[in-house]
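[1] build me a structure from this.
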Amino acid sequence: MSRFIEVVEVGPRDGLQNEKVALTPAQRVEFIHRLEAAGARRIETVSFVNPARVPQMAGAEEVCAALPAEPKRSRIGLVLNMRGWDRAVSTGCDEANVVVCATDAFGIRNQGADTRAQMDTLAAIAGRRATEGGPRLSVTFSVAFGCPFEGEVDPARVVDLVREAAGLPLDEIALADTIGVADPWAVRRLVESCRAVMGEQKLRLHFHDTRNTGLANAFAGVEAGVDVLDASCGGLGGCPFAPNATGNIGTEDLVYMLERAGFSTGYDLPALIATTGWICGLLGKTPTAAVTRAGLFPLPA
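    Have a look, this model is predicted:
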């Protein structure tokens, strides 16, 4: 197989936002540089949120200033509101990813607004970008497969949100299993339903491994035709506003699975493993990514 799967590295943002140890902007910049040296070309680098609520993401402007634009690299900033969009524009961020919660309960606890208000904000940001310019724009629908407060999420609700978003000038639409409750069959069904109502935008998938189904869900997404997947170095991550949140699928685990099957990702697995060791050393924790713990195969000569 020569099919290329784009693995978006989310460690510097989603991977760090729930850690007890808050790294300095300089340490986060070094993390990003190490990931890029390991092959990452598209990275979630910062979150333009209130640092009082998420202190681990303080200093977004400082991180962006240390990452001047480079060809074939894209640094993504998370945006929740118009203030976040303005900050993304002012830093010259390559991409802005707006998060919309698929349920009202999660939206109110996570962002202080229900789903309708968040969709209105997304439309307003897309309108501003269309008239004033700005970075590439995407939306991620969080808790698309299940909510810690409302339980099961009706797939039809997610499809309706995707249909509405597809009518906006966006570059990409993502579905996130924020609390790790999806199964491969649900992933395939929702991907197929969403692609049926989308336009030319790419579809991206974001999985957490809370219940040990993350890689299986990624496999189902690839089988359903998705070419863009999120992952986090070492399996770091978790939402600060989701009870019992655990990490994303590990980048090295996803890359190992894909490349073992013959797909192309552009990553250097030994460099990824070394980066996981470095970042987990700073955080004082053991990586959850299985490939880092078990090692490569075939074994080096």
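[2] only C-alpha atoms from now on, for both contacts and neighbour counts.
    OK.
[3] in stretch 187-194, what's buried?
    By neighbour count on 16 or more other CA atoms under 10 Å, the buried set for stretch 187-194 is 187-188, 190-194.
[4] ditto for stretch 119-129
    Under 16+ other CA under 10 Å, the buried positions of stretch 119-129 are 119, 121-123, 125-126, 129.
[5] show me what the helix or strand containing Tyr256 is packed up against.
    Using DSSP states H and E, Tyr256 sits within helix 251-260. Packing partners of helix 251-260 (3 or more CA pairs under 8 Å, 6 or more residues apart in numbering; DSSP states H and E): strand 6-9, helix 269-283, helix 290-294.
[6] tilt between it and helix 269-283?
    170 degrees (axes from the mean of the first three to the mean of the last three CA atoms, to 10 degrees).
[7] may I see the buried residues of helix 251-260?
    251-259.
[8] just to revisit the earlier point, out of the buried residues of stretch 119-129, list just those in helices.
    119, 121-123, 125-126, 129 (DSSP state H).
[9] pick out whichever of those sits closest to Gly281.
    Leu122 (37.8 Å; CA to CA).
[10] surely that closest one and Cys101 touch.
    No - counting by CA atoms under 8 Å, Leu122 sits too far from Cys101 to count as a contact (11.4 Å).
[11] returning to what we had before: quick check: the farthest pair among the buried residues of helix 251-260?
    Thr251 and Glu259 (11.9 Å).
[12] after the helix or strand where Glu30 lies, next one along is what?
    Taking DSSP H and E as the criterion, Glu30 maps to helix 25-37. Once the chain leaves helix 25-37, the next helix or strand it forms, by DSSP H and E, is strand 42-47.
[13] the inter-axis angle of that following strand versus helix 25-37?
    Using the same axes, to 10 degrees: strand 42-47 against helix 25-37 is 170 degrees.
[14] alongside the first, I'd like the structure of this one:
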Amino acid sequence: MSFDDAYEALTDHDDDARWAYGTGFSDPMAGVPTEVPSDVDRGDLVTYCLMLGDDALIMSHRLQQWVTRAPELEDELAIANIALDLLGQARLLFTRAGEVEGAGRGEDALAYLRDPGEFRHVALAEWEDADFAQLVARLLIFSTWKLALFDRLAGSQDPVLAAIAAKGVKEVTYHREYAAQWVVRLGDGTELSHDRMQAGLEAVWPLTAGLFEPHEIESRLAAVGVAVDPREPKAEFEAVVDQVLAAATLQHPVLGGGAPGGRDGVHGKELVAILEEMQGLARGLPGSTW
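    Coordinates of the predicted model:
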């Protein structure tokens, strides 16, 4: 396609390849039925969408904080792209939550105008990584868990959740592959990199416990074929992680007590700092658009 000037080229939104998620793409949910299954409690579905959306949003924000801090430029680009994928998933899930809720709250209100106690993400998502080894260990855990979850959620009786999960499977497959390659590279590298990778893995591993504890809302929705029982992906998760750790010559950490409670809005002080940074503009200029 030819343009008269550079500005015209930059402002043409039909060329999807040049634009970040949501600025020039066709609606990925176009044509997907939006009716809520008749045997599903709408409040439960809203909360479940928020759980999954908050997982993606908070993890995305943590990854964005690593741009300019990664070991190499190509890793900064990879981490930024993974963060954008997760942000896109959060947008779709928040949109579904708002539609089902029917209270007029859209994706922006759900992301920027909720207080810490209203967020439902797992503790793993908000962890602040001390170094790159912790980052890739946490990303490996998160993406391995999320891929196993989305693979099952793609069969959800809620057509929108099924479509979001099917789209997410393709994205999270890459996230898992990227993280696994770095874990192996560091673990099976020098003595220093091995020790740092082992320490990073052991630091974040206790947070794994909270991934597989069923919440009552998840259990109710799983009973009607809408959600996934969190215990179902555990065997697949363990098999994949074991394979990666063996290739990386790393010792499997002992599962600790973890930090459950995130699904009920119980979070650490780290979330307050995250939301102050993420929500500052929207709360400082209420009603503005940009």
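[15] could I get the TM-score for this pair?
    Overlay of the two chains. TM-score (TM-score structural alignment, normalised by the length of the second structure): 0.30; 132 aligned residues with a CA RMSD of 5.5 Å.
[16] what touches both of Thr251 and Glu259 of the first structure?
    Residues touching both Thr251 of the first structure and Glu259 by CA atoms under 8 Å, 6 or more residues apart in numbering: none at all.
[17] my guess is Thr251 of the first structure meets Glu6, correct?
    No - using CA under 8 Å, Thr251 of the first structure makes no contact with Glu6, being 11.3 Å away.
[18] ok so, going back, flag every buried residue along the helix holding Glu30 of the first structure.
    Here helix 25-37 of the first structure shows 25, 28-32, 34-36 as buried, counting by 16+ other CA under 10 Å.
[19] same question, stretch 86-102 of the second structure
    86-101.
[20] mind checking which of those land in helices?
    Of those, the ones assigned to helices by DSSP H are 86-101.
[21] what is the nearest of those to Thr47 of the second structure?
    Distance to Thr47 of the second structure across these (CA to CA) is lowest for Ala97, with 7.4 Å.
[22] what's the nearest residue to the closest one if we skip its chain neighbours?
    Spatial nearest neighbour of Ala97 of the second structure, chain neighbours left out: Val46 (4.6 Å); criterion: CA to CA, 6 or more residues apart in numbering.
[23] relative to Phe94 of the second structure, how far out is the one you found?
    Remark: distance between Val46 of the second structure and Phe94 of the second structure (CA to CA, to the nearest Å) = 9 Å.
[24] give the buried residues for stretch 187-206 of the second structure.
    187-188, 193-206.
[25] biggest separation within those, which pair?
    Asp188 and Pro206 (22.6 Å).
[26] and the ones in helices among the buried residues of stretch 119-129 of the first structure as JSON lines, adding distance to Ser142 of the first structure?
    JSON lines is the format used below for those (distance: CA to CA, whole Å):
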{"residue": "Met119", "distance to Ser142 of the first structure": "13"}
{"residue": "Thr121", "distance to Ser142 of the first structure": "15"}
{"residue": "Leu122", "distance to Ser142 of the first structure": "14"}
{"residue": "Ala123", "distance to Ser142 of the first structure": "17"}
{"residue": "Ile125", "distance to Ser142 of the first structure": "18"}
{"residue": "Ala126", "distance to Ser142 of the first structure": "19"}
{"residue": "Arg129", "distance to Ser142 of the first structure": "22"}
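[27] between these, which is nearest Pro155 of the first structure?
    Nearest to Pro155 of the first structure among those, with distances taken as CA to CA, is Met119, at 17.2 Å.
[28] surely that closest one and Cys101 touch.
    No - Met119 of the first structure is beyond contact range of Cys101, at 9.0 Å (criterion: CA under 8 Å).
[29] between the two, which contacts overlap?
    Joint contacts of Met119 of the first structure and Cys101 (CA under 8 Å, 6+ apart) do not exist.
[30] picking that back up, export the buried residues of stretch 187-194 of the first structure to JSON lines and tack on secondary structure and distance to Glu223 of the first structure?
    Output for those, formatted as JSON lines (DSSP: H, G, I helix; E, B strand; the rest coil; distance: CA to CA, whole Å):
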{"residue": "Val187", "secondary structure": "helix", "distance to Glu223 of the first structure": "10"}
{"residue": "Arg188", "secondary structure": "helix", "distance to Glu223 of the first structure": "8"}
{"residue": "Leu190", "secondary structure": "helix", "distance to Glu223 of the first structure": "13"}
{"residue": "Val191", "secondary structure": "helix", "distance to Glu223 of the first structure": "10"}
{"residue": "Glu192", "secondary structure": "helix", "distance to Glu223 of the first structure": "11"}
{"residue": "Ser193", "secondary structure": "helix", "distance to Glu223 of the first structure": "14"}
{"residue": "Cys194", "secondary structure": "helix", "distance to Glu223 of the first structure": "15"}
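[31] which one of the residues you listed is nearest Val228 of the first structure?
    For these, the nearest to Val228 of the first structure is Val191 (12.3 Å; CA to CA).
[32] would you mind measuring from the closest one to Glu164 of the first structure?
    16 Å.
[33] Asp177 of the first structure too?
    Noted for Asp177 of the first structure: a distance of 20 Å to Glu164 of the first structure, by CA to CA.
[34] now do Ala60 of the first structure
    Taking CA to CA, one finds Ala60 of the first structure at 30 Å from Glu164 of the first structure.
[35] just the helices in the stretch 1-150 of the second structure please.
    Using DSSP state H, counting those that start in this stretch, the helices of the stretch 1-150 of the second structure run over residues 6-10, 42-64, 73-101, 107-112, 123-126, 132-153.
[36] cool, and the stretch 51-200 of the first structure?
    Under DSSP H, counting those that start in this stretch, the stretch 51-200 of the first structure gives helices at 60-65, 82-91, 104-111, 115-132, 155-166, 184-195.
[37] could I get those as a markdown table with distance to Arg42 of the first structure?
    Supplementary listing: these in a markdown table, determined by distance: least, CA to CA, whole Å:
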| stretch | distance to Arg42 of the first structure |
| --- | --- |
| helix 60-65 | 14 |
| helix 82-91 | 16 |
| helix 104-111 | 25 |
| helix 115-132 | 21 |
| helix 155-166 | 22 |
| helix 184-195 | 22 |
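[38] looking at the ones you listed, which is nearest to Thr275 of the first structure?
    helix 60-65 (18.5 Å).
[39] show me what that closest one is packed against.
    Using 3+ CA pairs under 8 Å, 6+ apart, the elements in contact with helix 60-65 of the first structure are helix 25-37, strand 42-47, helix 82-91.
[40] try 7 Å this time
    Judged by 3 or more CA pairs under 7 Å, 6 or more residues apart in numbering; DSSP states H and E, helix 60-65 of the first structure is in contact with helix 25-37.
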